[in-house]
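> what follows is a predicted protein model with its sequence.
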Amino acid sequence: MSWKTLTYFGDSMLLIPTAIIIALVLPWKSSNRHTVWYWIFAFCLAGFVVSVSKVLFLGFGIGSARFNFTGFSGHSAMSATLWPVMLWLVSGRATQPWRRCAIAIGYLIPLMVGLSRLVIHAHSKSEVVLGLLLGFSISTTFLLSQRHTQLKGFSLGQMSAALLLPLLLLGHGRIATTQQFLAHLSADLAGIDRPWTRADLLKLRQ
């Protein structure tokens, strides 16, 4: 598996539809009718924090030249929010050892996504580490809040239907334009001709 493929596990083009699938499935599979609202809040909170950090830098130059920080890595943060929950959901009726293994894989996937962002030079170490910490904090808080929730199992057909769209998106490989949208939005909000760049930030360190 290439680094480009791994990094796609943190792309909004894959994560947003998958998050919607989780929200649609939870009322059907969870014994707690509030679980879906906790999930929607958790995923939206991660997206909001990441977006605000990017707007602050792209529009107003608020970052850290010392730590080479221009905002949370969205791929790292959002994948760390989603995949532990996704694997928790689909392994709901598995035996305890298998369920722990599945959830561990849910935590491993974002770590690989974060590493891929470093390998392809998309983010600095501080952006990836803080993104992972943000996402893992949110997903772990969600999972702890649901530790007494009972989940119904998935039949093979249900599992296939739930995973069909994510698998199709992985095969297609289309990348979301979230960064470009935030760049234009930030420049408009700040009233500047162009958004701030990493190069602009690092000049402040010289």
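Alright, I've got the coordinates.
> going by C-alpha atoms from here, please, whenever you check contacts or count neighbours.
OK.
> so where does the one residue sitting closest to the centre of the chain fall, helix or strand?
Closest residue to the average C-alpha location of the chain: residue 78 at 1.1 Å, with CA atoms, centre = their mean. Secondary structure assignment for residue 78, by DSSP states H and E: helix 74-90.
> only the buried residues of the following helix or strand past that helix, if you could.
Downstream of helix 74-90, the first helix or strand assigned by DSSP H and E is helix 96-119. Buried residues in helix 96-119, counted by 16 or more other CA atoms under 10 Å: 99, 102-103, 105-107, 109-118.
> which strands and helices sit next to the longest helix belonging to the chain?
In the chain, taking DSSP state H as the definition, the longest helix is helix 35-60. Based on contacts counted as 3 or more CA pairs under 8 Å, 6 or more residues apart in numbering; DSSP states H and E, the elements that helix 35-60 packs against are helix 12-29, helix 74-90, helix 125-145, helix 178-190.
> try this one side by side with the last:
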Amino acid sequence: MGDSGLATLVTAAVVLALAIPKATRGLACRWAAAFVLVVSLVLATKLRLFGWRDGIAAIGFRGPSGHAAMAAFVWPMAGWLVTARASRRVRCVAMAVGALFALGVAVVLVAYGFHSLVETVAGGLLGGIGAGACIFAARSAQPPSARVTWLAALAVAVVFGLQHGSPLEPLRQLERKAHKLAAPYR
């Protein structure tokens, strides 16, 4: 649920759903910009730490976890979107469920040794701050219509069903190029 391919497609579905009505186009732009910023910060940090070889070994930090960042960014906001016309309590529960999904991703990453606790916390905080900023900005925005909310929920469900476990080829190509560039420095 923190896979960059899945998160990218879910984000695209959310941006599309928010961009359809005029009232939420500004929110769609903020959501897309925040996503690009979070992804760019994770990527820039990882590229910078390639130069340090293994990052900061004393604390087990090689850069914020992109999976934790994507999960913490995407799922709370998706929860907000699909419940945008519901009561405040329901929206809070949906965002909390999204945050619990993100926490589950972080726990799995640490439990299976993919990332250190420091890396997942850094990624989770980065993604969570991005999502929080978008949700905070959305609190005064007119929520999307019920049709758009259902469209977004359907798009997220379809994307999740079709993409889950399948890498996006452009992202894999970027990963291969980064490893090729870093190989001489290892």
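Arrived safely, thanks for sending. No experiment lies behind these values; they were computed from the predicted model shown.
> now what about the TM-score between them?
The TM-score (TM-score structural alignment, normalised by the length of structure 2) is 0.86; 183 aligned residues with a CA RMSD of 2.4 Å.
> give me the stretch of structure 2 that the helix holding residue 78 of structure 1 matches.
Counting by TM-score structural alignment, helix 74-90 of structure 1 pairs with residues 66-82 of structure 2.
> the matching stretch vs structure 1, mean deviation?
Between stretch 66-82 of structure 2 and its aligned partner residues in structure 1, the average distance after superposition works out to 0.8 Å, using mean CA distance after the TM-score superposition for structure 1.
> what is the neighbour count of residue 141 of structure 2?
13 (other CA atoms under 10 Å).
> where does it land in three-state SS?
coil (DSSP: H, G, I helix; E, B strand; the rest coil).
> residues contacting the residue in structure 1 that it lines up against?
Superposed on structure 1 with TM-score structural alignment, residue 141 of structure 2 falls opposite residue 149. With contacts defined as CA atoms under 8 Å, 6 or more residues apart in numbering, the neighbours of residue 149 of structure 1 are 30, 31, 32.
> burial check on the counterpart of residue 132 of structure 2 in structure 1, number of neighbours?
Per TM-score structural alignment, the equivalent position to residue 132 of structure 2 in structure 1 is residue 140. Under the neighbour criterion other CA under 10 Å, residue 140 of structure 1 is assigned a count of 16.
> from residue 104 of structure 1, how far out is residue 140 of structure 1?
Taking CA to CA, to the nearest Å as the measure, residue 140 of structure 1 falls 12 Å from residue 104 of structure 1.
> wait, what's in contact with the closest residue in space to the residue nearest to the centre of structure 1 that isn't next to it in sequence?
In space, not counting the residues next to it along the chain, residue 78 of structure 1 is nearest to residue 135; the distance is 6.0 Å by CA to CA, 6 or more residues apart in numbering. When the contact criterion is CA under 8 Å, 6+ apart, the partners of residue 135 of structure 1 are 46, 76, 77, 78, 79, 80, 81.
> wait, the first one touches residue 138, no?
Meaning residue 46 of structure 1. Yes. Residue 46 of structure 1 sits in contact with residue 138 when judged by CA atoms under 8 Å, with a separation of 7.3 Å.
> overlap of the contact sets of those two?
Joint contacts of residue 46 of structure 1 and residue 138 (CA under 8 Å, 6+ apart) are residue 81.
> compare those two (neighbour count), which wins?
Summary of the neighbour comparison: residue 46 of structure 1 and residue 138, criterion other CA under 10 Å, with residue 46 having more neighbours (25 against 22).
> and the more buried one, what's its match in structure 2?
Alignment of residue 46 of structure 1 against structure 2 is given by TM-score structural alignment, with residue 38 as its counterpart.
> once aligned to structure 2, how far is the longest helix of structure 1 on average?
For helix 35-60 of structure 1, the mean deviation from structure 2 after alignment is 1.1 Å (mean CA distance after the TM-score superposition for structure 1).
> mind listing what's buried in that helix?
For helix 35-60 of structure 1, using 16+ other CA under 10 Å, the buried residues are 35-36, 38-39, 42-43, 45-47, 49-51, 53-60.
> again with stretch 180-190 of structure 1
By neighbour count on 16+ other CA under 10 Å, the buried set for stretch 180-190 of structure 1 is 182, 183, 184, 185, 186, 187, 190.
> swap in stretch 190-201 of structure 1?
Within stretch 190-201 of structure 1, the residues that qualify as buried are 190, 195, 196, 198, 201, counting by 16+ other CA under 10 Å.
> is it true that the last one lies in a strand?
Yep, that's residue 201 of structure 1 we're talking about. No. Looking at residue 201 of structure 1 with three-state DSSP, it is helix, so not inside a strand.
> list the contacts of it.
Under the criterion of CA under 8 Å, 6+ apart, the contact partners of residue 201 of structure 1 comprise 61, 63, 64, 65, 68.
> how about 7 Å then?
For residue 201 of structure 1, the contacting residues are residue 65, taking CA atoms under 7 Å, 6 or more residues apart in numbering as the criterion.
> structure 2: which residue goes with that one?
Looking across to structure 2 (by TM-score structural alignment), residue 201 of structure 1 lines up with no residue whatsoever.
> isn't residue 123 of structure 2 right next to residue 64, touching?
Yes. Counting by CA atoms under 7 Å, a contact exists between residue 123 of structure 2 and residue 64, whose distance comes to 4.4 Å.
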